[in-house]
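>>> What would the 3D arrangement of this be:
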Amino acid sequence: MTSTPSGPDADLKSAVVQELEWTPGVDSTHIGVSVDGGAVTLSGEVATYPEKLLAANAVQRVHGVTAIAQEITVRVTGGTNDSDIAREAGEALRRAVDVPESVQASVHDHVVTLSGGVDSRHQWVAAERTVHRTRGVTGVLNLVRIRPVAMASGVEAAITAAFVRHARIDSRDVTVTTAAGGLVTLEGTVRSWAESQDAEEACWAAAGVTEVSNRLLIEYGVSDGLEIEY
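Just a heads-up that it's a prediction; the model follows:
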């Protein structure tokens, strides 16, 4: 299940394995790790969908990781069927104070698909977070749309100013451009995955943003692209 890389990949694999073992809520004994050129592939199986997310988050924290292929599967136990999941997910969405009534959930083969429209990235994230702990869920497909509104003038400058306030983002190496429809594109280089994610979250905080294209490269000595596959 787990490959045996050499050189820097071997060191990176060892660090990833240790981080998985260190992470509360993750049973690493059933998770396989392989590394190729800084790209980490996770395989095996876990008991719940939140555990799968925790495993991916653990890998993101490891210095040197340039991409993650998430191939972990979630075990289906307890006889929970799609109807049970749909009912519980729907009830959870109705109870959530930060998710509008426009968001709906459907279920097929234990995977929840979210649809509808929201006014902000915050609500988009809240909808996904609300259902991913539902018993029996093995995956969440978030197709909720963020409704476009006119972006205020000066968004690029405001985002860059946020970078300056966030000590771990070097704004001199990151370029921000905006386009019609609320699209923000990030280009340039950063020093870690955490820095890339912080830059992306800063963009989402700007009013009118509906999509962020993160083209930032992680520069660990050699620039590599940033990618997560679910």
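>>> drop to CA atoms for contacts and neighbour counts, all remaining ones
Will do.
>>> State the distance from residue 193 to residue 40.
Distance, residue 193 to residue 40, using C-alpha to C-alpha, to the nearest Å: 13 Å.
>>> Give the intersection of the neighbour lists for the two.
65-66 (C-alpha atoms under 8 Å, 6 or more residues apart in numbering).
>>> does residue 82 really touch residue 110, like I thought?
Yes. Counting by C-alpha atoms under 8 Å, residue 82 touches residue 110, with 5.7 Å between them.
>>> before we go on, could you also do this sequence so I can check it against the first one:
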Amino acid sequence: MQRTLEKTDTELQNDVLSELKYEPSIKVTDIGVLVKNGTVTLNGYATSYNEKWQAVHAVKRVAGVKAIADDIEIQLPNSYHRTDGDIASAAINQIDWSTTIPQGTVEVTVRNGWITLEGEVEWWYQKNAAGSLVKQMAGVKGVSNSISISPKVTKKEVEADIKSAFKRSAMLDAQHIRVETSGNNVTLHGQVRNYSEYDEAERVAWSEAGVSSVDNRLEVDWMF
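You can find the predicted model right below:
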């Protein structure tokens, strides 16, 4: 594979700013971008937790980013302010209305606009769905997803199944990813070319039935 010339910090900064402008959910004029040796620091402020999350996610899509420091502060408009009780009630209603998350499996605690999710579900996608639902709510300043996964499946060839899924993926180079399992716990080693592949590898690992934890130790090296 032909190696691409490494970007300068200025080129990377311009690419990050362009990607932020390309994301319609982000007010890019309120967010600053600093780059040093491939590490991108985001500062400024966002009007919601979801906007802050979308900004970091957009930077992950840019080739050449080696690390991300998220220093964005959330400044809620007056129309977004909610009491902790209002946020908690809205959050549990969102979760109860979801057809993805079994009722009664998730507990919600809110303190100073920060939501903590606890409880127990069988699949990672159910845990992920709960976090995705509440992070978009008005008044939310942050989300800690502490839901545990307790799969009913205990006897699966987890490692073999994940490796096969990596080989099927159009986004991943399975030859550069090593999978280790200990019971229902999965550890990923190796290299990927960008944060999109990093996230995709973790998503694939979590999607395997029986996985209760994923330790993603993949290194991002877009030059390999």
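>>> ok, residue 82 and residue 110 of structure 1, which is more surrounded?
residue 110 (22 against 18; other C-alpha atoms under 10 Å).
>>> The counterpart of that one in structure 2 and residue 93 of structure 2, how far apart?
Using TM-score structural alignment, the partner of residue 110 of structure 1 in structure 2 is residue 113. Using C-alpha to C-alpha, we find residue 113 of structure 2 at a distance of 16 Å from residue 93 of structure 2.
>>> So what would you say the end-to-end distance of stretch 132-144 of structure 2 is?
11 Å.
>>> In structure 1, what stretch matches it?
Going by TM-score structural alignment, stretch 132-144 of structure 2 sits over residues 129-141 in structure 1.
>>> For the matching stretch, buried residues please.
130-141 (16 or more other C-alpha atoms under 10 Å).
>>> Now distance to residue 228 of structure 1 too, for those, in a markdown table please.
Output for the buried residues of stretch 129-141 of structure 1, formatted as a markdown table (distance: C-alpha to C-alpha, whole Å):
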| residue | distance to residue 228 of structure 1 |
| --- | --- |
| 130 | 22 |
| 131 | 21 |
| 132 | 18 |
| 133 | 21 |
| 134 | 23 |
| 135 | 25 |
| 136 | 24 |
| 137 | 20 |
| 138 | 18 |
| 139 | 15 |
| 140 | 15 |
| 141 | 15 |
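>>> Structure 2: which residue goes with residue 92 of structure 1?
In structure 2, residue 92 of structure 1 lands on residue 94 (TM-score structural alignment).
>>> for its match, helix, strand, or coil?
helix (DSSP: H, G, I helix; E, B strand; the rest coil).
>>> can you map out the helices along structure 2?
Using DSSP state H, the helices of structure 2 run over 9-22, 49-60, 84-97, 124-135, 158-168, 195-206.
>>> quick one, which of these is packed in tightest?
helix 49-60 (a mean of 21; mean count of other C-alpha atoms under 10 Å).
>>> With structure 1 overlaid, how far apart is that one on average?
Superposed on structure 1, helix 49-60 of structure 2 shows a mean distance of 1.0 Å to its aligned residues (mean C-alpha distance after the TM-score superposition for structure 1).
>>> That helix vs helix 9-22, what angle?
Here the directions of helix 49-60 of structure 2 and helix 9-22 differ by 140 degrees (axes from the mean of the first three to the mean of the last three C-alpha atoms, to 10 degrees).
>>> Helix 49-60 of structure 2 packs against which elements?
When contacts are defined as 3 or more C-alpha pairs under 8 Å, 6 or more residues apart in numbering; DSSP states H and E, helix 49-60 of structure 2 packs onto helix 9-22, strand 39-46, strand 67-70, strand 73-74.
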